[in-house]
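Participant: Sequence first, predicted model second:
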Amino acid sequence: MTPNPGALLVIGSGLKLYREYLVRSVARRARENGLRLVLINNLKPTWQHEYFDDITVVNVFDHALLAETARELATRYAVAGVLCWDEPLVMPAAELADEFGVPGLSIPGVHGCRDKHSCRVRLTAAGLPQPGFHLAADLDDARAAVARIGFPVVVKPRALGASMGVSLARDAGEFDAAYRVAHEASLVGDEPYRGGAIIEGFADGPEISIDGAVHKGEYLPLFVARKSTGMPPFFEETGHLVDAGDPLLRDGELLRVLAEAHRVLGIENGITHTEVRLTDRGPVIIEVNGRLGGDLIPFLGKTATGIDPGSVLFDVATGQRPDVTPTRSGVAGIRFGYPDHDCVVHSVEVPWDAPGLVMASPMVEPGTTLRLPPGGYIARHSFVVCEADDAATCRQRLAYAASLVEVAATEIEPPPAGTTLAMPAGLLDVDE
């Protein structure tokens, strides 16, 4: 009897613009190791055919259907690993890895990543620096919590990504609106985490993110991204900068906190994206995500350091300790273009030639409606990526390249308060 061929199972390819570079590396490593690359995707594939040997289209957000489909594929292939890099799918992907007996985040680990409240409870119990917090079921509960925690506070949904529904309330006059925004945003997320909001004390200081690999519980940092945010009181991410020589990669206290947090959460194998505030009392972990960073941060890391995140993904998914040694020493950054007002976009023109320009792209089609917080999130019309030998030059190049973007749009009124939030493009697999 011929044995089933070995395969890597990928849950959701993601957008071509954001994830093709990862798929390309994973496909190369799979071929080198004699494995098929098998995809369960939400929509009809196009560009994916170049990389995947087998593609099944189902509603991946129906987790029962996703699991049933994966089990059927496991009767035809010997599953050697499960890969996923889309936030709404990391939990079912980790559950499938556990079921198939292949390396994964672990069930406790993925719950610690996906459920921000669980993460806070476990890190606090372990003695790691954490802000005061409370999971509020309703507005009265939230008001009582903020009376204990004290202003300013951050109000956020329990389980959404990309800072959706997250805002800062500096006093009681701002608090009720912040709670309403977080509660209403939570209603587009996974059903177990809908409703209410998490109230947290504000950890003041620069915000960074760290993408790291975990192999059999060992935490291996890959690269640090310095984050830029805007549109207060919200936390829209407007850009990131990765420096291969960032001194934080050698900061003993930061590395200790990161390793301890992953140990406490029980994360065993995978790649995580951890957000941290550098406060006057040390590094404070804001959240740990059970996936690679979004916003093309892993691409910036690859450009700046030479570390290939797709290859690292392959290694940890198949139980191998990845080589995370940098092969380059540069700086790379991304700047996103946002409108000044809610608008309907008619056209976007990006530069094709500028100092240090690596890539530039429109992010919307003509006719797209962009809404700023709280009516919408990730209202980006374009991005530019630049590289340089040092951080200051990279920032200058990003600013210049961004100034060359030309947008034609018609301003529109914000939606009425209470309008159901639509999940923005860019988070999920929406390629047609």
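Facilitator: Looks like it arrived, so ask away. All figures in this text were calculated on a predicted structure; none of them were measured in a lab. Numbers count the residues shown, from 1 in each chain.
Participant: all contacts plus neighbour counts: C-alpha atoms, from now on.
Facilitator: Will do.
Participant: so how far is stretch 171-185 off the chain centroid?
Facilitator: 24 Å (C-alpha atoms, centre = their mean, to the nearest Å).
Participant: Also stretch 204-220?
Facilitator: On C-alpha atoms, centre = their mean, the centre of stretch 204-220 falls 13 Å from the chain's centre.
Participant: buried sites along it?
Facilitator: Buried residues in stretch 204-220, counted by 16 or more other C-alpha atoms under 10 Å: 207-217, 219-220.
Participant: Pick the one among the residues you listed closest to I198.
Facilitator: When the buried residues of stretch 204-220 are compared for distance to I198 (C-alpha to C-alpha), E207 wins out at 19.2 Å.
Participant: Determine which two of the buried residues of stretch 204-220 are furthest apart.
Facilitator: The widest separation within the buried residues of stretch 204-220 (C-alpha to C-alpha) is 28.0 Å, between E207 and K216.
Participant: Would you format the buried residues of stretch 204-220 as JSON lines with secondary structure and distance to D251 included?
Facilitator: Output for these, formatted as JSON lines (DSSP: H, G, I helix; E, B strand; the rest coil; distance: C-alpha to C-alpha, whole Å):
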{"residue": "E207", "secondary structure": "strand", "distance to D251": "15"}
{"residue": "I208", "secondary structure": "strand", "distance to D251": "13"}
{"residue": "S209", "secondary structure": "strand", "distance to D251": "14"}
{"residue": "I210", "secondary structure": "strand", "distance to D251": "12"}
{"residue": "D211", "secondary structure": "strand", "distance to D251": "15"}
{"residue": "G212", "secondary structure": "strand", "distance to D251": "15"}
{"residue": "A213", "secondary structure": "strand", "distance to D251": "17"}
{"residue": "V214", "secondary structure": "strand", "distance to D251": "19"}
{"residue": "H215", "secondary structure": "strand", "distance to D251": "21"}
{"residue": "K216", "secondary structure": "coil", "distance to D251": "23"}
{"residue": "G217", "secondary structure": "coil", "distance to D251": "20"}
{"residue": "Y219", "secondary structure": "strand", "distance to D251": "14"}
{"residue": "L220", "secondary structure": "strand", "distance to D251": "14"}
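Participant: Pasting the second one now:
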Amino acid sequence: MELVGAERPAHLADADTSLLSSVVACDVEDPAAAVEALRALDATFVGGLAFRDLCVEPLAAVGEALGFPCVSPLTARTTRNKDLCREQLRQAALPQPASRLVNGREEALEFLGKTAPGPWIVKPRDGMGSADVDLVRSPDALDAALAGRPAGVPFLVEEFVSGPEYSADGVVLGGRPVIVALAQKSLGPRFVETGHRIPADMSATQSQDVHEQVETALLAVGLTHGLFHVEFWLTEDGVVLGEIHARPGGAFIPTMAEYVRPGLELYGMYVDDALGAEPVPLPVLSRSAGMRHIIVEPPGRLVSVSGWEDAVSAQEVIAARLSVKPGDEITPVCWSADRHGFVVVEGASGADVDARLDQIQDRIVFEVTPTGQPTGSGDA
């Protein structure tokens, strides 16, 4: 068996392809281009995974054209469009916030009037990375949330769900979802994710409810192959599912899942299923792991960084990267691509992981010259 990768040419320049048998350079976000490029290979495919939201529908097209089991075109479309996904979950009798796909300001105001007193969320129907997500606390604030959105493009308005956020990650085996990790999420401004920890802090009853709802949801949207990442809230009234992704979770969640369950090979489980092999028992969860995104503040010009190499050289650090350097402009974090780096650690417990991440963060000092101030008068 060989592992074939496909990626856009611009993304391959810095990619580590050492684990791949071959790499196909093509526009993996274009279904027709992906089908054409992969169809040209002399290979019999047994499965396929997408690792970015924009690749889910192209993967479905490739699977359909080349005849191997993966996410279906209908499931890909449903999970990529939040309004379609919410409707499928409602039909499966799963709790969902009121929502509506609207074509402009008047339809949005009508929805706000029917669901008052709010607050509400305005966002793209197929967005990602918390881009263009706005909290609207009153109808008077709607115009500010709509400013800059493309004219003529429908968008989603829905009731705001209050409660801590989590995610469930796993793999479908024999057509049934198997959750391997429940992660606790932390958020920053504009709902941008700032960290994740496995396992999540929740009761056995809450965990059981999550497992039941996630399985029902994935079967409702027709996700019968591959890996999944499901976001949800724990509210005063119970579990409320958010977005469903037909791909592995980002932010090193699959890696952390393997650390907390020693012996787990998440992608190995997927490959075994694709080959028709009997599934192996899920290793016991016995440790903890967590990651934190680096966010440099305030906006301005980065003058210096100190303590980074020493902080991330600790034995418990699984992975770390700093994506800014002295001289770079630090911009406000408005979506996931704006974050400035990350650190991933493992530990014996959730408290241990949180303490280690705090210690690492405290040892890293960024000196920034805020916008509008002369160089050299920056704040750490």
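Facilitator: That came through, no problem. Bear in mind the structure is a predicted one, so any value in this text is a computation, not a measurement.
Participant: Superposed, what's their TM-score?
Facilitator: Superposed pair, TM-score by TM-score structural alignment, normalised by the length of the second structure: 0.87. Supporting alignment: 365 aligned residues with a C-alpha RMSD of 2.6 Å.
Participant: Tell me where the stretch 301-432 of the first structure has strands.
Facilitator: Counting by DSSP state E, counting those that start in this stretch, the stretch 301-432 of the first structure has these strands, from start to end: 331-337, 343-349, 357-362, 369-370, 382-388, 406-411.
Participant: again, but for the stretch 151-300 of the first structure
Facilitator: Counting by DSSP E, counting those that start in this stretch, the stretch 151-300 of the first structure has strands at residues 153-156, 167-169, 197-201, 207-215, 218-230, 236-243, 270-279, 282-289.
Participant: now the third one: which residue numbers in the second structure?
Facilitator: Mapped onto the second structure using TM-score structural alignment, strand 197-201 of the first structure covers residues 155-159.
Participant: List of residues touching that stretch?
Facilitator: The contact list for stretch 155-159 of the second structure, computed with C-alpha atoms under 8 Å, 6 or more residues apart in numbering, reads 82-83, 97-104, 108, 111, 115, 118-125.
Participant: Of these, which qualify as buried by neighbour count?
Facilitator: Counted by 16+ other C-alpha under 10 Å, the contacts of stretch 155-159 of the second structure give 82-83, 98-102, 108, 111, 118-125 as buried.
Participant: circling back to that earlier point, just put the strands of the stretch 301-432 of the first structure in CSV and tack on mean neighbour count.
Facilitator: Below are the strands of the stretch 301-432 of the first structure laid out as CSV (neighbours: other C-alpha atoms under 10 Å):
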stretch, mean neighbour count
strand 331-337, 26
strand 343-349, 18
strand 357-362, 19
strand 369-370, 22
strand 382-388, 25
strand 406-411, 15
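Participant: average offset between the match of strand 197-201 of the first structure and the first structure?
Facilitator: When the first structure is overlaid, stretch 155-159 of the second structure sits 0.9 Å from its aligned residues on average, using mean C-alpha distance after the TM-score superposition for the first structure.
Participant: what span of the second structure lines up against stretch 99-108 of the first structure?
Facilitator: Matched against the second structure by TM-score structural alignment, stretch 99-108 of the first structure falls on residues 65-74.
Participant: now do the same end-to-end measure for that stretch.
Facilitator: Terminal residues of stretch 65-74 of the second structure lie 14 Å apart, using C-alpha to C-alpha, to the nearest Å.
Participant: what comes up buried for it?
Facilitator: Those would be 66, 68-73, for stretch 65-74 of the second structure by 16+ other C-alpha under 10 Å.
Participant: out of the residues you listed, which one sits closest to H229 of the second structure?
Facilitator: Looking across those and measuring by C-alpha to C-alpha, the closest to H229 of the second structure is V71, at 13.4 Å.
Participant: can you pull the contacts of that closest one?
Facilitator: Contact analysis of V71 of the second structure by C-alpha under 8 Å, 6+ apart lists 56, 59-60, 63, 223-226, 246.
Participant: Of the residues you listed, which are reproduced in the first structure?
Facilitator: Among the contacts of V71 of the second structure, the contacts conserved in the first structure (both residues aligned by TM-score structural alignment, their matches' C-alpha atoms under 8 Å) are 60, 223-226, 246.
Participant: By neighbours, which of these wins?
Facilitator: Most neighbours among those, by other C-alpha atoms under 10 Å: A246, with 31 neighbours.
Participant: Residue in the first structure paired with that one?
Facilitator: Per TM-score structural alignment, A246 of the second structure is aligned with G290.
Participant: for D83 of the second structure, same thing?
Facilitator: By TM-score structural alignment, D83 of the second structure lines up with H117.
Participant: now V102 of the second structure
Facilitator: In the first structure, V102 of the second structure lands on A136 (TM-score structural alignment).
Participant: isn't that match right next to V155, touching?
Facilitator: No: at 10.0 Å, A136 of the first structure does not count as touching V155 under the criterion of C-alpha atoms under 8 Å.
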